[in-house]
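Novice: here is a sequence with its predicted model. Questions after.
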Amino acid sequence: MIVELSHPVIEGMTTYPGIPGPVLGTHLSREDSKQLYAEGTQFHIGLITLAANTGTYVDTPFHRYADGTDLATTPLDRLADLPGLKISVTEAGARAIGVDAFTGLDVRGRAVLLHTGWDVRFGTPAYVGGHPYLAPEAARWLVEQGAALVGIDSLNIDDTPARGPRPAHTLLLAAGIPIVEHLTGLGALPAEGFRFHAAPPMVAGMGTFPVRAYAVLG
């Protein structure tokens, strides 16, 4: 069974305040393609202009560090076919996800997915303010314990005041641990027993990009 964990990319959508929405266009229309191919054969070639942080996307170390691995050099075994672990904090109450959320769990080599339930607000003003995030001490613990990837279904893995220090990004990406933000559908996953995939295109010199994140159960 495959579980979809991504938001669709839709023209004009808002992912994060201040980041422009994607613009879709056409390079070759089906009508124009009639002049290029045999009768009855048509193709459509689209164009898209979008910020790299659109929809459900991955942050690689280059997003934070100039000498970090980018989309083309981050190893695939950090992005695909990872044993998954879902941490459900939907009833926690507090915004900050602390170390206590991981008590007794083995995260080494696993994709750790933080299920906050915040994704139901995606695309609305309520998604922006007061979102759940990973506390700095919890990010440090995940680094020390050897997590392979960390994902979250809210606006940002860090708290987002206007000029905040972004400690979770700083700690995780320094350790080579990719981050997937704006996940959705995590409620459909079991706590474990699934494989997680979130590989982007191999774009050299970029640190973030939308992904088709999904989990394979069984």
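Specialist: It's in. Residues are numbered from 1 along each chain as shown.

Novice: C-alpha from now on. contacts and neighbour counts both.
Specialist: Noted.

Novice: for the most centrally placed residue in the chain, what are its contacts?
Specialist: Residue closest to the average C-alpha location in the chain (CA atoms, centre = their mean): residue 180, at 2.6 Å. Counting by CA atoms under 8 Å, 6 or more residues apart in numbering, residue 180 touches 56, 57, 58, 59, 149, 150, 151, 152, 198.

Novice: what's the most distant pair in the residues you listed?
Specialist: Checked with CA to CA, those reach their widest spread between 56 and 149, with 14.5 Å between them.

Novice: ok, structure two:
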Amino acid sequence: MRIIDLSTPVDAKVWEPNPVVHEVLSPAEGAVHMAEGMRDNHGLDFDPAVLPDGELLSLDTMTLTTHTGTHVDAPSHYGTKTSYGTPRHIDELPLDWFIGPGVLLDISDAGTGTIDAARLRRACSDIGHTPGPGEIVLLRTGADVRSGTPAYFTDFTGLDRSATAFLLDLGVRVIGTDAFSLDAPFGHMIREYQRTGDDGVLWPAHFLGREREYCQIERLSNLAALPAPTGFTVSCLPVKLAGAGAGWARAVAIVDES
């Protein structure tokens, strides 16, 4: 069994539209912090110098959004009103949605903007496989090479309504992308709306989630490392954040090489 990491790291050193703040309490500082807490809260005096090297444990505090790094969007992220009832949060979704056979569709030849259902049908034809219920579709746009730069958030390919509906009609519940979003870049959509007056070009993939219950995995990486378009298992279990519209995930592909 080989495990291929498909996740983008959360890194405070790289550019993000919502900056990540990473504060570290060192092991030495942790020892002092513990001693102060024992004195203030329990009336106990403890000299941290008796610890090996005067160190206890480190503590990391991170400030970030649930949409930083590789994450899974829940239906509640798409809006408060849906045609199928109350949209579920990330902690309320069935775990079996997030472990299943993977299908890799390569759309890396598309430019910035959106692709339609016809393009996805061609991608399925190219690999000789049409996704079905329980399968997790991963879209390789090639955008992950720009991860950590401003261009990652402005130059990528998304799905239009027809493309998203095409996959949902096949019974797919989880759609992943190595781009920032399953929709086109914000600027592209707004310019298209201003040009056409058609509000259907605004966040069509996300807003279809108000009619059809499904999840997106955004900000995947390393899809080029997958050995084949099928024949692997995807695990993208989201962190159990109560009442949240998304949860971080360590997405991996599991390849049986026996």
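Specialist: Received it, and whenever you're ready, just let me know what you need. This structure is a prediction, so every number in the text was calculated from the model and none was measured.

Novice: wait, residue 62 of structure 1 sits on residue 203?
Specialist: No. The criterion here is CA atoms under 8 Å, and residue 62 of structure 1 misses it with residue 203 at 11.7 Å.

Novice: strands of structure 1, start to end?
Specialist: Ranges of strands in structure 1, per DSSP state E, are 2-4, 23-28, 45-49, 57-59, 82-88, 96-97, 111-115, 133-134, 149-152, 179-181, 192-197, 208-210, 214-217.

Novice: before we move on, back to that, higher neighbour count, residue 62 and residue 203 of structure 1?
Specialist: Per other CA atoms under 10 Å, whichever of residue 62 of structure 1 and residue 203 has more neighbours is residue 62, with 22 against 13.

Novice: map that one onto structure 2.
Specialist: In structure 2, the residue matched to residue 62 of structure 1 (TM-score structural alignment) is residue 76.

Novice: with residue 140 of structure 1 instead?
Specialist: That one, residue 140 of structure 1, aligns with residue 165 by TM-score structural alignment.

Novice: which residues touch that match?
Specialist: Residue 165 of structure 2 neighbours (CA under 8 Å, 6+ apart): 117, 208.

Novice: and if you look at residue 181 of structure 1?
Specialist: Going by CA under 8 Å, 6+ apart, residue 181 of structure 1 touches 56, 57, 58, 59, 151, 152, 153, 154, 155, 156, 157.

Novice: for residue 34 of structure 1, see how far away the third one is.
Specialist: Distance of residue 58 of structure 1 to residue 34 of structure 1, given as CA to CA, to the nearest Å: 38 Å.

Novice: do the fourth one as well
Specialist: Shown here: residue 59 of structure 1 relative to residue 34 of structure 1, a distance of 41 Å by CA to CA.

Novice: then the first one?
Specialist: Counting by CA to CA, the gap between residue 56 of structure 1 and residue 34 of structure 1 amounts to 36 Å.

Novice: higher neighbour count, the two?
Specialist: Neighbours per residue, other CA under 10 Å: of residue 56 of structure 1 and residue 34, the larger number sits with residue 56, 24 against 14.

Novice: re the thing from before, got the strands of structure 1 as CSV, with distance to residue 126 of structure 1 columns?
Specialist: Below are those laid out as CSV (distance: least, CA to CA, whole Å):
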stretch, distance to residue 126 of structure 1
strand 2-4, 23
strand 23-28, 24
strand 45-49, 26
strand 57-59, 20
strand 82-88, 20
strand 96-97, 17
strand 111-115, 17
strand 133-134, 15
strand 149-152, 17
strand 179-181, 17
strand 192-197, 28
strand 208-210, 22
strand 214-217, 25
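
Novice: now the top helix by length along structure 2: how far from the chain's centre is it?
Specialist: As assigned by DSSP state H, the longest helix anywhere in structure 2 is helix 27-42. On the basis of CA atoms, centre = their mean, to the nearest Å, helix 27-42 of structure 2 sits 37 Å off its chain's mean C-alpha point.

Novice: relative to strand 59-63, how tilted is it?
Specialist: 90 degrees (axes from the mean of the first three to the mean of the last three CA atoms, to 10 degrees).

Novice: rewinding a little: what residue in structure 2 is paired with the residue nearest to the centre of structure 1?
Specialist: In structure 2, residue 180 of structure 1 lands on residue 217 (TM-score structural alignment).

Novice: repeat that for residue 123 of structure 1.
Specialist: Per TM-score structural alignment, residue 123 of structure 1 is aligned with residue 148.

Novice: show me what contacts its match?
Specialist: By CA under 8 Å, 6+ apart, residue 148 of structure 2 lies in contact with 14, 15, 16.

Novice: which of those count as buried?
Specialist: The neighbour count (16 or more other CA atoms under 10 Å) marks residue 16 as buried among the contacts of residue 148 of structure 2.

Novice: can I get the contacts of residue 148 of structure 2 in CSV including distance to residue 93 of structure 2?
Specialist: Listed next are the contacts of residue 148 of structure 2 as CSV, based on distance: CA to CA, whole Å:
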residue, distance to residue 93 of structure 2
14, 31
15, 31
16, 28
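
Novice: just give me the closest of the contacts of residue 148 of structure 2 to residue 157 of structure 2.
Specialist: residue 16 (18.7 Å).

Novice: against residue 10 of structure 2, how distant is the closest residue to that closest one other than its chain neighbours?
Specialist: Leaving out its chain neighbours, the residue that sits closest to residue 16 of structure 2 by CA to CA, 6 or more residues apart in numbering is residue 148, at 6.9 Å. Counting by CA to CA, the separation of residue 148 of structure 2 from residue 10 of structure 2 is 10 Å.

Novice: kindly report the same for residue 181 of structure 2.
Specialist: Taken as CA to CA, the span from residue 181 of structure 2 to residue 10 of structure 2 is 16 Å.

Novice: neighbour count for the two, which is higher?
Specialist: residue 181 (24 against 17).

Novice: the more buried one matches what in structure 1?
Specialist: Using TM-score structural alignment, residue 181 of structure 2 sits opposite residue 156 in structure 1.

Novice: repeat for residue 239 of structure 2
Specialist: Using TM-score structural alignment, residue 239 of structure 2 pairs with residue 201 in structure 1.

Novice: what sits closest to its match if chain neighbours are left out?
Specialist: According to CA to CA, 6+ apart, the nearest residue to residue 201 of structure 1 is residue 71 (6.9 Å).
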